[in-house]
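In: Sequence first, predicted model second:
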Amino acid sequence: MQNLLTLLILTITGLSLKAQNQSSIPYKPNDSVMVTVIMRHIQENPVDSIQARVMKQKFYQKLDKSHTRIVSWNVVMGIGQIITLRFKPEYTREVNQVFESGAWGGFKTEFYPSYDFLPVYPVMLEKEKKQSK
């Protein structure tokens, strides 16, 4: 009976370890971080005055000269603009200063660390299909 119990415990432990290994999603190491910035319009100001302010503060030039790569930049109705940037971690302070000195006053900014889920999606879809069977 004790042998059967030991075998059962080892089997359950082995299955849970296998499940953990299968659920871990492989990733490629990268030397950069991705940050999504939500720049909310200050709605008391018309868009023309917002743009005039950030242009006077040279926001676009500062962002262009920073060590960032723009992954996406979208205007979202009712919210403002959403920019996703990629940069090396050592440039975090510089990127922050670009927004503090260039976008503040025209936008309220929010920063969120983010990652690209698109390469993970097919893996998750396949796992979901296998679970449905």
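Out: Received it, and whenever you're ready, just let me know what you need.

In: make it CA atoms for all contacts and neighbour counts henceforth
Out: Will do.

In: which residue is nearest the centroid of the chain?
Out: Geometric centre of the chain, nearest residue: Ser114, 1.2 Å, by CA atoms, centre = their mean.

In: Pretty sure it sits against Met34.
Out: Yes: Ser114 is in contact with Met34 according to CA atoms under 8 Å; the separation is 5.4 Å.

In: Put this next to the previous one:
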Amino acid sequence: MKTLLKPLLASVLLFSTLVAGGLHAQASTSGKPVAISADNAVLLTVFLKHDQSRNLNEIRTKLTEQELFKVFPPEGVEIVSWTIAMGIGHVIVLRFPASRLREVNLAIERSAWGPFRTEFFPTYDYMDIVAAEQSKVRKPAPAK
């Protein structure tokens, strides 16, 4: 049962992000890229999972042909982190206005599909909550 709920929850979260992004994009009529701000920014974690039927040279050749590093991420999209998880592949966290979700998705489809299987997860920053919880339970010991 849990294995069915996880993909369903991820799909619902991604769909809600897409809908919110689409609504926001329709509201913006200036045609100029929207700047990232606290009220419009989304974090998106992207997994680019290696196609293990190909060796590294084949993957790199395909990425060069598809111009991954030229088109992804689109200009103005912030890379929060880009790491490699051994045995999995690239784990990328991006920050951008919700209205640019379609553009980010298209950049991945055009440049990463083939060498990688992709997964996406809407993400949020939890550090403020962790810090607040830690400060509650890690009070300094009284002086002797």
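Out: That came through, no problem. Quantities reported herein were computed from a predicted structural model and do not represent experimental measurements.

In: For the alignment partner in the second structure of the residue nearest to the centre of the first structure, give its distance to Ser135 of the second structure.
Out: In the second structure, the residue paired with Ser114 of the first structure is Thr123, using TM-score structural alignment. Computed with CA to CA, to the nearest Å, the distance linking Thr123 of the second structure and Ser135 of the second structure is 24 Å.

In: Assign a three-state SS to the aligned partner of Leu106 of the second structure in the first structure, would you?
Out: Aligning on TM-score structural alignment places Leu106 of the second structure opposite Gln97 in the first structure. What DSSP: H, G, I helix; E, B strand; the rest coil gives for Gln97 of the first structure is helix.

In: can you count the residues close to Gln97 of the first structure?
Out: 15 (other CA atoms under 10 Å).

In: can you tell me which residues contact it?
Out: With contact set as CA atoms under 8 Å, 6 or more residues apart in numbering, Gln97 of the first structure has no partners.

In: Ala10 of the second structure: neighbour count?
Out: Other residues close to Ala10 of the second structure by other CA under 10 Å number 15.

In: repeat for Ala103 of the first structure
Out: 23.

In: ok, and for the longest helix along the first structure, which residues are buried?
Out: Using DSSP state H to define each element, the first structure has its longest helix at helix 2-23. Under the neighbour-count criterion of 16 or more other CA atoms under 10 Å, helix 2-23 of the first structure has nothing buried.

In: Need the contact partners of that helix.
Out: So helix 2-23 of the first structure is contacted by nothing (CA under 8 Å, 6+ apart).

In: One more: stretch 108-117 of the second structure?
Out: For stretch 108-117 of the second structure, the external contacting residues (CA under 8 Å, 6+ apart) are 47-51, 54, 59, 62-63, 66-68, 71-73, 118.
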